[in-house]
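Participant: Give me a 3D structure for the following:
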Amino acid sequence: MKAAILKEFATPLSVENMPDPVLGTGEVIVDIFAAPVLPYANEVFNGERKMLLELPIVPGTGAIGRIRAVGPDATRLKVGDWVLCDATIRSRDNATNPDITLHGLTARGDGGLHLQRYFHHGSFAEQMLIPTENAIPIGEIKTSDASKWCAITTFLVPYGGLLAANLQAGETILVSGATGHFGSACVAVALAMGARYVIAPGRNEMVLDEMVRRFGDRVIPVTLSGDPQEDQLRMQQAAPCPIDCVLDILPPSAAPSTVKAAIMTVRPYGKIVLMGGIGMHGGSGLELPYPWIMRNCITIYGQWLYPTNAPARLITLIQSGLLKLDNFTITRFPIDEVNEAVTHAAASGGAFRMTVLNSVID
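Facilitator: Next up is the predicted model:
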């Protein structure tokens, strides 16, 4: 099969032929039709993000494809089924605290690395081996719609945070990082889940205006000034009602003071979800006042990725029409142009934009 291989950090990916994956029990092989390219993939491949990634490797996180082969223990999946390839691979021998590898991207600790060594190669290839439980059926779709369905891999990240907070219909949420790639997806998912209002702070007024145009007056845009105290006041004053939940999904480059300003807008007895990258590159961490947390009964959730049932639940939101896949403008590249795709993704990874790698451009 043809695949894109990262042999060394800070070097271009090499497109080569390599052996097809070999099927084992508890596994499926998927023909990859479309694989998303993360906006920060270049930062991973040049070593800047310092991901736990053993080389050489076929990168690529998540995909849409069709089942090529199933193991003997598969009772529902069959050859030809369209599936989401869930990139969050969990160890099966500790249900309480499973080790995790994010397929083709990174791992959590030594156990995650051990898992990565087996499920090593990601989705920048014509075929991929994944655990049976990571092949999530999406129903019959057109081949031409495979790229569009890659949007689910973006939606899933903030959806995990919204599930952690147990966001309820009628609640108001503030999305810190709302104008970014994952933050804008969070706005869309929160609205699909029935949020009363989504407070959307950001500095890019064009993106904020576009959100209101797309989603209507349930989105409350807030233009940030860059002054934390001023911005906290702006966000609180813009909210038509108390803010029940704040979800932060800002990247590592964001200032901790920006995150703190957003968090401090939540109401007493409110919820905070931390999903961003503050501190990942070193420097100051997030400092929150202990008395404020305690006396206001604030609940704080740290959430990396999403629970095992999230992909199937999110698919039902899409199939019901509550969450639209066509929010994204998609740019597609053939696998032979993978390095051009990585460059493009870095340059155009903002709100509602997606770069997709296709094994075949139809």
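
Participant: use CA for all of it now, contacts and neighbours both
Facilitator: Will do.

Participant: Does residue 91 touch residue 108 like I think?
Facilitator: No. Counting by C-alpha atoms under 8 Å, residue 91 stays clear of residue 108, with 11.3 Å between them.

Participant: Identify the contacts common to the two.
Facilitator: By C-alpha atoms under 8 Å, 6 or more residues apart in numbering, residue 91 and residue 108 have these common neighbours: 99-100.

Participant: Now do the helices in this structure.
Facilitator: Taking DSSP state H as the test, the helices found in the chain are 41-45, 109-118, 146-149, 151-164, 181-192, 205-215, 228-238, 256-263, 290-295, 310-319, 338-347.

Participant: Adding mean neighbour count and distance to residue 272 as columns, could you present those in TSV?
Facilitator: Conversion of the helices of the chain to TSV gives the following (neighbours: other C-alpha atoms under 10 Å; distance: least, C-alpha to C-alpha, whole Å):
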stretch	mean neighbour count	distance to residue 272
helix 41-45	20	27
helix 109-118	17	25
helix 146-149	23	29
helix 151-164	24	9
helix 181-192	24	14
helix 205-215	15	22
helix 228-238	17	15
helix 256-263	21	7
helix 290-295	11	10
helix 310-319	16	19
helix 338-347	19	29
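
Participant: what about stretch 20-35, how long is it end to end?
Facilitator: Criterion C-alpha to C-alpha, to the nearest Å; first-to-last residue distance in stretch 20-35 is 18 Å.

Participant: check contacts around the residue most central in space within the chain.
Facilitator: Centre of the chain computed as the mean C-alpha position; nearest residue by C-alpha atoms, centre = their mean is residue 157, 3.4 Å away. Listed by C-alpha under 8 Å, 6+ apart, the contact partners of residue 157 are 182, 305-306.

Participant: Now the second one, please; I'll put the structures next to each other:
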Amino acid sequence: MKAAVLKEFGRPLAVEDVADPVPGTGEAVVDVVAAPVLHYSDEVLSGARRYLLDLPAIPGVGAVGRVRSVGPDATKLRPGDWVYCDPTVRSRDDAVTPDIVLQGWSARGEGGLRLQRHFRDGGWAEQAMIPTENAIPLGDIDPADAGRWAMLSLCLVPYGGFLDGGLQPGETVVVSGATGAYGGAAVAVAVAMGAGRVVAPGRNREALADLERRFGNRVRTVVLTGNEDEDRAAMQAAAAGPVDLVLDILPPSASSAAARAAAMTVREFGRVVLMGGVGMLGGDDLALPYPWLMRNSITVRGRWMCPRDAVPKMIALMRSGLLDLAQFQVDEFALAAADEAVQHAAKAGGRFRLTVLRP
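Facilitator: Next up is the predicted model:
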């Protein structure tokens, strides 16, 4: 099969013939129809993000495709079934704290690297081998829409945070980092889940205006000034009432002050979920006042990716039309143009837009 192979960080991808994967027990092989090229892929492939990825490897985070073959223990999946390839792979020998790898992208710790030696390759190829439980049925879809279904890779991240935060219909949410690719997806997901009001702070006035056009009065935007106290007050004013939940999904380039300004808008007994990259590349860590946390009974938790049961739930949201796939723009490239796709994603990727490879 053909695949885009990363042999060295900072070097172009090599599109070449590699061996076809053969599934064993607990594995499935999928014919890839659309594989997302995330907007920061260039930072991963250059090594700037410092992700743990043992090379050579086929990159790519998730894919949409059709089952080619499965191992002997599969009981429901059949060849030809449309599936989403969930890239979050968990070790099977520790149910409490499994090692985790984001297949084709990064690993977590030494145990993750060991897991990555087997489930190394991602979706930028004609075929992908994944754990059987990571092949999530989509039902019948139009092959032309496979690229839009690849938006699952973006939407599932904030969805996992909202599930952990216990978002309920009618609640007020602040999405910290709302003008980015994941932040825009978070606003769309919050609206789909029934949030009564979504406060969307950011510096990009054009992006904020676009959110208002898309979602109407349920989304209230705030132009950030960089003054932490003023920005917090503006977000609370836009909420026009108690803030129930804050989801922080700011990128590594953002300051901890921006994350703190948003987090501290939450009401007494409120919830804060941290999913972004603040401090990941050496910036200041997030400091929240101990007395404020304690006296207001604030719940703060981190969430990386999403729980496994989030994937079929998100598929159901999309199938119902509550999360409208038509609002997302997809730019498609052939596998042979993988490097071009990476550069395009860096320049054009953003809110409600996704670059995909169509092997």
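
Participant: Could you get me the TM-score between them?
Facilitator: After superposition, the two chains reach a TM-score (TM-score structural alignment, normalised by the length of the second structure) of 0.99; 359 aligned residues with a C-alpha RMSD of 0.8 Å.

Participant: if I look at residue 199 of the first structure, how far off is residue 319 of the first structure?
Facilitator: From residue 199 of the first structure across to residue 319 of the first structure, the span is 26 Å (C-alpha to C-alpha).

Participant: meant to ask about residue 158 of the first structure, not that
Facilitator: Taken as C-alpha to C-alpha, the span from residue 158 of the first structure to residue 319 of the first structure is 18 Å.

Participant: again, but for residue 153 of the first structure
Facilitator: Separation of residue 153 of the first structure from residue 319 of the first structure (C-alpha to C-alpha): 15 Å.

Participant: Then residue 15 of the first structure?
Facilitator: 35 Å.

Participant: neighbouring contacts of stretch 337-349 of the second structure?
Facilitator: Under C-alpha under 8 Å, 6+ apart, the answer for stretch 337-349 of the second structure is 4, 12-13, 15, 37-42, 181, 332-333, 354-357.

Participant: one more time with 10 Å, if that's ok
Facilitator: 3-5, 11-15, 36-43, 45, 124-125, 180-181, 329-335, 353-359 (C-alpha atoms under 10 Å, 6 or more residues apart in numbering).

Participant: Same question for stretch 14-27 of the first structure.
Facilitator: Under the contact criterion C-alpha under 10 Å, 6+ apart, stretch 14-27 of the first structure has outside partners 1-7, 28-30, 58, 69-74, 121, 124-135, 335-339.

Participant: Recalculate using a threshold of 6 Å.
Facilitator: In this structure, residues lying in contact with stretch 14-27 of the first structure by C-alpha atoms under 6 Å, 6 or more residues apart in numbering are 1-5, 71, 130-132.

Participant: Then stretch 181-191 of the second structure?
Facilitator: 155, 158, 177-178, 350-351.

Participant: With distance to residue 193 of the second structure added, can I get those in JSON lines?
Facilitator: Output for the contacts of stretch 181-191 of the second structure, formatted as JSON lines (distance: C-alpha to C-alpha, whole Å):
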{"residue": "155", "distance to residue 193 of the second structure": "12"}
{"residue": "158", "distance to residue 193 of the second structure": "11"}
{"residue": "177", "distance to residue 193 of the second structure": "19"}
{"residue": "178", "distance to residue 193 of the second structure": "16"}
{"residue": "350", "distance to residue 193 of the second structure": "22"}
{"residue": "351", "distance to residue 193 of the second structure": "19"}
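
Participant: Kindly indicate which of those residues lies nearest residue 283 of the second structure.
Facilitator: Checking those against residue 283 of the second structure with C-alpha to C-alpha, the nearest one is residue 177 at 16.6 Å.

Participant: mind listing what the closest one touches?
Facilitator: By C-alpha under 6 Å, 6+ apart, the contact list for residue 177 of the second structure reads 183, 249-250.

Participant: what's the closest of these to residue 315 of the second structure?
Facilitator: Proximity of the contacts of residue 177 of the second structure to residue 315 of the second structure (C-alpha to C-alpha) peaks at residue 183, which lies at 19.1 Å.

Participant: And the closest one? What does it align with in the first structure?
Facilitator: Aligned counterpart of residue 183 of the second structure in the first structure: residue 183 (TM-score structural alignment).

Participant: Tell me which residue of the second structure lines up with residue 142 of the first structure.
Facilitator: Using TM-score structural alignment, the partner of residue 142 of the first structure in the second structure is residue 142.

Participant: And for residue 95 of the second structure, the neighbour number?
Facilitator: Residue 95 of the second structure has 9 neighbouring residues, counting by other C-alpha atoms under 10 Å.

Participant: Distance of the aligned partner of it in the first structure relative to residue 308 of the first structure?
Facilitator: Residue 95 of the second structure maps onto residue 95 in the first structure, with residues paired by TM-score structural alignment. Separation of residue 95 of the first structure from residue 308 of the first structure (C-alpha to C-alpha): 11 Å.

Participant: wait, isn't residue 128 of the second structure in contact with residue 30?
Facilitator: Yes. Between residue 128 of the second structure and residue 30 there is a contact at 5.3 Å, judged by C-alpha atoms under 6 Å.

Participant: Around residue 289 of the second structure, how many other residues sit close by?
Facilitator: Residue 289 of the second structure, neighbours per other C-alpha under 10 Å, totals 9.

Participant: was I right about residue 273 of the first structure contacting residue 299?
Facilitator: No. Residue 273 of the first structure is beyond contact range of residue 299, at 8.6 Å (criterion: C-alpha under 6 Å).
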